[in-house]
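In: Just the structure for this:
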Amino acid sequence: MMVEVGMKTKHSEHSSYREKLIEHLFIGELLKISWKYDDCLLEVAKPEVDNAGYDVVLEANRVMRHVQLKSSYSGARVSKQNVHVKLSEKPSGCIIWVYFNEETLELGPFYFFGAAPGKPLPSLETAKVAKHTKGNSEGYKAERPNIRVLNKGDFTCFNSAFDVYQALFYSSGIKDAG
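Out: Below you'll find the model as predicted:
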């Protein structure tokens, strides 16, 4: 028997499920682009342990990207994201913030924070140090020294997964895309 659950409740009660679903849908979109335009060059790997600030490793066109994935539903009020500083130690590290339609799960737009293919993550030195969301017994919220806060304005917006794929792996665009 299937129990009807309201959208807001479903998204909050099953947030880890939703996070994995959006990740798989996004990777599926990138694989589809690789299939259609890039001779199936995209390779995808997952870390066994998540302690270096990335969720997935993507490689194509001799460019390896360590990617931290974030997601928000369209219309969400969130305007910033926390980023682990260790991501800047990885080759071509980047953050991709995927927006999705709450009802259809259609993806887009996509927000990208990173550099050109083969270049390191832009410096996080000037970014604000994040604080814990919950205070201690006195209400003090300690800093999280390895986490920085990026504002939405720090990201580049792309309307399609195709544009994200090009930003990840090609400086001048995929030749076969026409």
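In: going forward, measure contacts between C-alpha atoms and count neighbours the same way
Out: OK.
In: I figured Pro109 hits Val98, correct?
Out: Yes - in this structure, Pro109 is within contact of Val98 by Cα atoms under 8 Å, at 6.6 Å.
In: more neighbours, the two?
Out: Val98 (23 against 17; other Cα atoms under 10 Å).
In: Another sequence for comparison is provided below:
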Amino acid sequence: MNAPTNIYSHRLEKILEHEFLAGIGKCLWNRGIHDFEVLHSEIDDNGYDLIIEACGKVRHIQLKSKITGGRRAQINVHNKLLDKPSACVIIMEYDPATLAVKSYRFFGSEAGVKIPDIGERVVKHSRANAKGLKAIRPNLRNVPQSWFEEISNSEELCCRLFDI
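Out: Below you'll find the model as predicted:
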């Protein structure tokens, strides 16, 4: 039986993050790259969830998830990613029945190049205050999913991340 994702969203995010890291780790390992490092952001106010260093390249990664076939058209991207040298945003599209990641979407540039401009479309809180107003979230921007590159599997994503 599938658990409601809104109640257990943090657990679901961790499951998908582990699947993402396993796929990247396997790709690097199978290519003979055994010296790589994964760092986790303890506090999520700098825009990234993970830092992966491999092949002399450092990637600050903001992970997002989406149910395969879901209709989400915009992705909230943290503007502090613009300050990082090789930041990117990765959407993991997953099957809700199996939690298997079916594909990825990538927004970023080559390793060593700053992330492209994320635009000026500010994000508002999903809940209104007592006056019925939704406050602006000043550090987030709505980025259309159409700006993201489709990537079919973790092997292809790994090559995209580290230019291998």
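In: Quick TM-score on the pair, please.
Out: Laid over one another, the chains give 0.94 as their TM-score (TM-score structural alignment, normalised by the length of the second structure), with 164 aligned residues with a Cα RMSD of 1.4 Å.
In: start and end residues in the second structure for the top strand by length along the first structure, please.
Out: Counting residues, the longest strand found in the first structure (DSSP state E) is strand 63-73. Strand 63-73 of the first structure lines up with residues 57-67 of the second structure when matched by TM-score structural alignment.
In: Now find how far off-centre the matching stretch is within its chain.
Out: Centroid displacement of stretch 57-67 of the second structure relative to its chain, using Cα atoms, centre = their mean, to the nearest Å, is 3 Å.
In: What is the mean deviation of that stretch from its aligned residues in the first structure?
Out: Once fitted to the first structure, stretch 57-67 of the second structure is off its aligned match by 0.6 Å on average (mean Cα distance after the TM-score superposition for the first structure).
In: Can you give me the buried ones in that stretch?
Out: Residues 58-67 are the ones in stretch 57-67 of the second structure that count as buried (16 or more other Cα atoms under 10 Å).
In: export the residues you listed to a markdown table and tack on distance to Ile43 of the second structure?
Out: A markdown table is the format used below for the buried residues of stretch 57-67 of the second structure (distance: Cα to Cα, whole Å):
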| residue | distance to Ile43 of the second structure |
| --- | --- |
| Val58 | 19 |
| Arg59 | 17 |
| His60 | 14 |
| Ile61 | 14 |
| Gln62 | 13 |
| Leu63 | 14 |
| Lys64 | 16 |
| Ser65 | 19 |
| Lys66 | 22 |
| Ile67 | 25 |
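In: what packs against the next helix or strand along the chain from the longest strand of the first structure?
Out: Per DSSP states H and E, the first helix or strand lying C-terminal to strand 63-73 of the first structure is strand 80-84. For strand 80-84 of the first structure, the packing partners by 3 or more Cα pairs under 8 Å, 6 or more residues apart in numbering; DSSP states H and E come out as strand 143-151.
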